[in-house]
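**Student:** What follows is a protein structure lacking sequence information:
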C-alpha cells in the first residue's frame, strides 16, 4: 500500500510491522520516535492537509501535525480550512499556504477576511493565499498586517482588498499580488520596509502611482481586460530612489507608459516588454515599433579576450503602424539612458532599417559598443539581389558623431548596397572605431561581388581591425 501526499509528489511505502522487528507492543520504529523528531519528519512531507486526514498513519501522527512550523493546505474548501486553522497550535509559523479551489458562487469577501484573520493569529513569516473562482459583486476583503510576515503572496481573482484603519506592515519585504484589483497608492504608504513588489493585476484607476523610499525591485504586468478601451494609455508614475530592478510587461489593449520622477542611479536591471500589437506605441515613422528593452549580463571581450561581464541593454524592434512617440522620446523617459553598450535586434518583413538605426543613434551617441542583429524574415525573396528599392537619401547623408564608439558587431549581414551603405556611414560617424566583426547571413558567400566591396570599405579604414565570419580581413598586397 502507498501513501500519497498530494502536491508534494512524495510517496511513502509503509513497512509491514512484525513483533520481531517492532517489539511486543507492535509499535513501529518511526512511531517510537520522540514527538520532536516526528514533527521534524512530518514537516518534510509537503501537504499538511493530506498528512492530517490520511488514515495510513497512526493517530499519534495525526495528532502532531498541528505542531508543524509550516502549514500547506491546497485544494480545500473554506469551511474545512477554518477548522484546520483552529486546530493548529504552533505560535509562530515560518510559512502558511492556503489555496481554495474555484467555487460557484464565489467565496464571500467576509469569509476571506475571516480566514485571513485566523491565519494572522498564527504569526506566519511567509503567507501564500490563493482563492480561485469568481468575485462577489466587488465587495472588498480585509487584509491584516501580519506582524511577523516578511513575504505575502496573494492570488485572489478579481477582488479588491482594504487595510485596517490603523497600523502598517512593519516587517514586510516582499509583496506579490496576482489577479487582484489594486491601487498601489492605497497600500504602499503602509509598507515602510518593502523591497520587492510584484503586481500582476487589474488596476482600479487608469493611471498607476508607485511611491516608495524602500523599494528595490518592481515588476508590473498589465492583465488583459475585456472591458478595456482599445489602444488606451495607462500612465505609470514611479518615485523610488532606491530602485535597482524594474520590469514592465504590457498585454491586451493598453499601453503602459512609465515615467520616473528623477534619475535612478542604483538601477541595474531594466526590462520593458510590449506583448501585443495594441500595447506598442513607441516607434519611428509609420513602421517601426518597440517590442522590448532589457538589460542582460554578457561577457565582453576585446580582440577575442574575455573580460568581466557587463550589462547590455537590448532593444528589440518590429514594424507596425500608428506611432505615439519616438524611440528617442521613450529613451529619455527611462530612469537610465547613459547607454555604453547597445544591442539592437530588428524584426521586419523587409530589409530597410538604416534610417531607424541612425535615428536611434542620434539619441544614443555616447555608446562604446554597438551590436546589430539584422532581420531575416523574407530574406529568401531578395537575398540574390544586390539592389532593391530603398531611399538612401533619407539617412546616408546623415551627419552624426559617435565619438566613443570603438566596437561594432553585425549579425545576419547581407552584402547588398543597403547594408554596405550603413557600414560606410558608421565608419564616417565613428572616428575611434577599432574593431568590426561581421557575421554573414547563412546564404551569403564570400564569392559574392558585394563581399569584395565590403572588404574595400575595410581596407580604406585601416585603423580598425575588421573580421568577417571570424577571419581578419587585411588589405591585399599590390
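**Tutor:** Noted; the coordinates are in hand. These figures come from a predicted structure and were not determined experimentally.
**Student:** Please count neighbours and contacts with C-alpha atoms only from this point.
**Tutor:** Noted.
**Student:** Helix, strand, or coil at the most centrally placed residue in the chain?
**Tutor:** Residue closest to the mean C-alpha point of the chain, counted by Cα atoms, centre = their mean, is residue 247 at 5.5 Å. For residue 247, the assignment made with DSSP: H, G, I helix; E, B strand; the rest coil gives strand.
**Student:** Quick one: residues contacting it.
**Tutor:** 218-220, 270-272 (Cα atoms under 8 Å, 6 or more residues apart in numbering).
**Student:** Please tell me how far it sits from residue 258.
**Tutor:** Separation of residue 247 from residue 258 (Cα to Cα, to the nearest Å) stands at 10 Å.
**Student:** So residue 39 lies in a helix, does it not?
**Tutor:** Yes. Judged by three-state DSSP, residue 39 forms part of a helix.
**Student:** From the structure, what's the count of residues near it?
**Tutor:** Using other Cα atoms under 10 Å, residue 39 has 18 other residues around it.
**Student:** what's the spacing between it and residue 408?
**Tutor:** 61 Å.
**Student:** and what of residue 239?
**Tutor:** Distance from residue 239 to residue 408, counting by Cα to Cα: 36 Å.
**Student:** Where do the strands of the stretch 251-400 of the chain begin and end?
**Tutor:** Applying DSSP state E, counting those that start in this stretch to the stretch 251-400 of the chain gives strands spanning 254-260, 269-274, 282-284, 288-302, 305-319, 325-326, 341-346, 369-373.
**Student:** now the fifth one and strand 288-302, what's the angle there?
**Tutor:** Here strand 305-319 runs at an angle of 170 degrees relative to strand 288-302 (axes from the mean of the first three to the mean of the last three Cα atoms, to 10 degrees).
**Student:** The structure to be compared is supplied as follows:
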C-alpha cells in the first residue's frame, strides 16, 4: 500500500476552511489541484496528499499556493510536473527525478532556482517579467528542449530615440520540433520605440543576461520602428552576441509605418555607420521589410565589413519600393567594395540585375523582391 505525504506552508497548523485537501492520485497518473480563496479574499495554501509512486502531476494554482519544497521530496519518482499560474515571487525546483517541467507564472518573479540533474524539457512562460533584483540559479545539464519566454520591461536610451524590448523568447531546436536539425539556440526579441522610459530601469544587456543559455547561434529580431533609424540600436544589440551565426530581422510586419519628423534625433549617434564590430562567426543575414532607405543601405555596408565570413545576405523588399531608391542605386558600389561576395537574385544562376519577382508573402497581399548575396565558393 503506498505511503502519502502532506505539503503545506511553513508554520501552517491547519488547512484554511476554503482550501480542500485532495485525495491521493493513483500512482503514475496526473492530478489537477485547484485552489480557492479564504473569506478575506486571500490566496490560501493548498494541502494535498500525494503518492510516492506518482510520476506525473499537473497543478492549477490560480487562487492558492503550494510549497514545492515540501511536495517534491514526497514524490521521488516524479518525472513530469506542470504548473499553471504559479503565484509566488520565488520558484524553487529541486528534484533528482524530474525530466519535464512546464510552468506559467502571471506574477513578477524575484527568484528562480532550478536544480534537476535529469531534466530534459523545460517550458517557462512569465507574463509579468522579472523583478529588478531578479536572481537565477540554474543547474540542468541535460536540458535540450527549452522554451524560455517572458514579457520584458527593458529599454535603451543611448540612441536618438527610446527603444523598448517587449518580449524575449529563448528556443532550442527540439522546442521547434527539429529533432535532428541544426544545433541553433535561438534568441527571439520583440523591440519597438516608445515616447518615454516610464518606470523602466533595466537595459537590454541586463535583460538578456537573465536567460539560462549563453551559446546563442541565431538571433531573431522583430522590430517596430515607426519610421525611425534602427541601425545603431541593431549593431549595439548584435554586439552582445558577437558569436551568432545567423541574423534574421523583420521590420514593421504588423505596424503601419509613418515617417519620423524632419528634426528627429533617431540618426544619433552619427558615427554608427563607421562602427566596427567583430562578427567572425556570422554567415547568414536575412532582412524582411527592407525599404532601401539611406540609413538601411548604411547598415548593409556595415554588416559585410564586420562579418568577414559572411556567406549569404537575403533582403526582401516590398513590391512598391521604386527602382530609384537608395538601395537600387548603391548596390553596385557595395558589391564592388566586397569582390569576394557574389550577388545573386533569387538563387544560383539567377540574373544579377535586380528585378521584381511575384513571390507572395504569407498572410499578405504584397509581393517581394528578393536579393541574395552569396560568397563565392559557398
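**Tutor:** Structure's in. What do you need? If you're wondering where the values come from, they're calculated on a predicted model, not measured in any experiment.
**Student:** Can you give me the TM-score here?
**Tutor:** Comparison of the two superposed chains (TM-score structural alignment, normalised by the length of the second structure) gives a TM-score of 0.71, and 324 aligned residues with a Cα RMSD of 3.8 Å.
**Student:** With mean neighbour count and distance to residue 87 of the first structure added, can I get the strands of the stretch 251-400 of the first structure in a markdown table?
**Tutor:** Converted to a markdown table, these look like this (neighbours: other Cα atoms under 10 Å; distance: least, Cα to Cα, whole Å):
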| stretch | mean neighbour count | distance to residue 87 of the first structure |
| --- | --- | --- |
| strand 254-260 | 21 | 46 |
| strand 269-274 | 20 | 45 |
| strand 282-284 | 25 | 56 |
| strand 288-302 | 18 | 48 |
| strand 305-319 | 16 | 51 |
| strand 325-326 | 16 | 59 |
| strand 341-346 | 21 | 57 |
| strand 369-373 | 19 | 61 |
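**Student:** neighbours of the counterpart of residue 224 of the second structure in the first structure, just the number please.
**Tutor:** Under the alignment (TM-score structural alignment), residue 224 of the second structure pairs with residue 347 of the first structure. Residue 347 of the first structure has 20 neighbouring residues, counting by other Cα under 10 Å.
**Student:** just checking, residue 347 of the first structure touches residue 378?
**Tutor:** No. Residue 347 of the first structure lies out of contact with residue 378 (Cα atoms under 8 Å); the separation is 10.6 Å.
**Student:** Now do the SS call for residue 50 of the second structure.
**Tutor:** Assigned with three-state DSSP, residue 50 of the second structure falls in the strand class.
**Student:** Alignment lookup: it to the first structure.
**Tutor:** In the first structure, residue 50 of the second structure lines up with residue 145, judged by TM-score structural alignment.
**Student:** can you count the residues close to its match?
**Tutor:** Neighbour number of residue 145 of the first structure under other Cα under 10 Å is 21.
**Student:** Check the gap between it and residue 217 of the first structure for me.
**Tutor:** 21 Å.
**Student:** if we look at stretch 341-354 of the second structure, which residues are touching it?
**Tutor:** Under Cα under 8 Å, 6+ apart, the answer for stretch 341-354 of the second structure is 311, 328, 335, 355, 369-376.
**Student:** One more pass at 7 Å, please.
**Tutor:** Applying Cα atoms under 7 Å, 6 or more residues apart in numbering, the contact partners of stretch 341-354 of the second structure are 335, 370-376.
**Student:** Likewise for stretch 414-427 of the first structure?
**Tutor:** Residues outside stretch 414-427 of the first structure that contact it (Cα under 7 Å, 6+ apart) are 354, 386-387, 396, 413, 440-441, 444, 450-451, 454, 457.
**Student:** That stretch corresponds to what range in the second structure?
**Tutor:** Going by TM-score structural alignment, stretch 414-427 of the first structure sits over residues 291-304 in the second structure.
**Student:** May I see the buried residues of that stretch?
**Tutor:** Across stretch 291-304 of the second structure, burial judged by 16 or more other Cα atoms under 10 Å covers 291-292, 295-304.
**Student:** Sort out for me which of those residues are in helices.
**Tutor:** Under the assignment DSSP state H, these contribute 295-304 to helices.
**Student:** Just name the closest of the residues you listed to residue 142 of the second structure, please.
**Tutor:** Distance to residue 142 of the second structure across those (Cα to Cα) is lowest for residue 303, with 35.2 Å.
**Student:** I'd like the distance between that closest one and residue 203 of the second structure.
**Tutor:** As judged by Cα to Cα, residue 303 of the second structure and residue 203 of the second structure stand 24 Å apart.
**Student:** again, but for residue 269 of the second structure
**Tutor:** 18 Å.
**Student:** And residue 112 of the second structure, by the same measure?
**Tutor:** Applying Cα to Cα, the value for residue 112 of the second structure to residue 203 of the second structure is 20 Å.
**Student:** And for residue 37 of the second structure?
**Tutor:** Residue 37 of the second structure sits at a distance of 38 Å from residue 203 of the second structure (criterion: Cα to Cα).
**Student:** Let me see the contact set for the counterpart of residue 79 of the second structure in the first structure.
**Tutor:** Aligned by TM-score structural alignment, residue 79 of the second structure pairs with residue 195 of the first structure. Listed by Cα under 7 Å, 6+ apart, the contact set of residue 195 of the first structure reads 173-174, 214-217.
**Student:** tell me the secondary structure for the closest residue in space to residue 195 of the first structure that isn't next to it in sequence?
**Tutor:** Nearest non-adjacent residue to residue 195 of the first structure, counting by Cα to Cα, 6 or more residues apart in numbering: residue 215, 4.2 Å away. For residue 215 of the first structure, the assignment made with three-state DSSP gives coil.
**Student:** what's the neighbour count on the counterpart of residue 215 of the first structure in the second structure?
**Tutor:** Here residue 215 of the first structure is matched to residue 98 in the second structure, going by TM-score structural alignment. Here the count is done by other Cα under 10 Å, and residue 98 of the second structure has 25 residues near it.
**Student:** Could you do residue 113 of the second structure as well?
**Tutor:** Residue 113 of the second structure: 15 neighbours (other Cα under 10 Å).
**Student:** That one and residue 131 of the second structure, how far apart?
**Tutor:** From residue 113 of the second structure across to residue 131 of the second structure, the span is 15 Å (Cα to Cα).
**Student:** Quick check: closest non-adjacent residue to residue 11 of the first structure.
**Tutor:** Nearest residue to residue 11 of the first structure in three dimensions, chain neighbours excluded: residue 4, at 5.1 Å (Cα to Cα, 6+ apart).
**Student:** Distance check, that neighbour against residue 61 of the first structure.
**Tutor:** Residue 4 of the first structure is 15 Å from residue 61 of the first structure, where distance means Cα to Cα.
**Student:** Kindly report the same for residue 39 of the first structure.
**Tutor:** From residue 39 of the first structure across to residue 61 of the first structure, the span is 8 Å (Cα to Cα).
**Student:** Sounds good, over and out.
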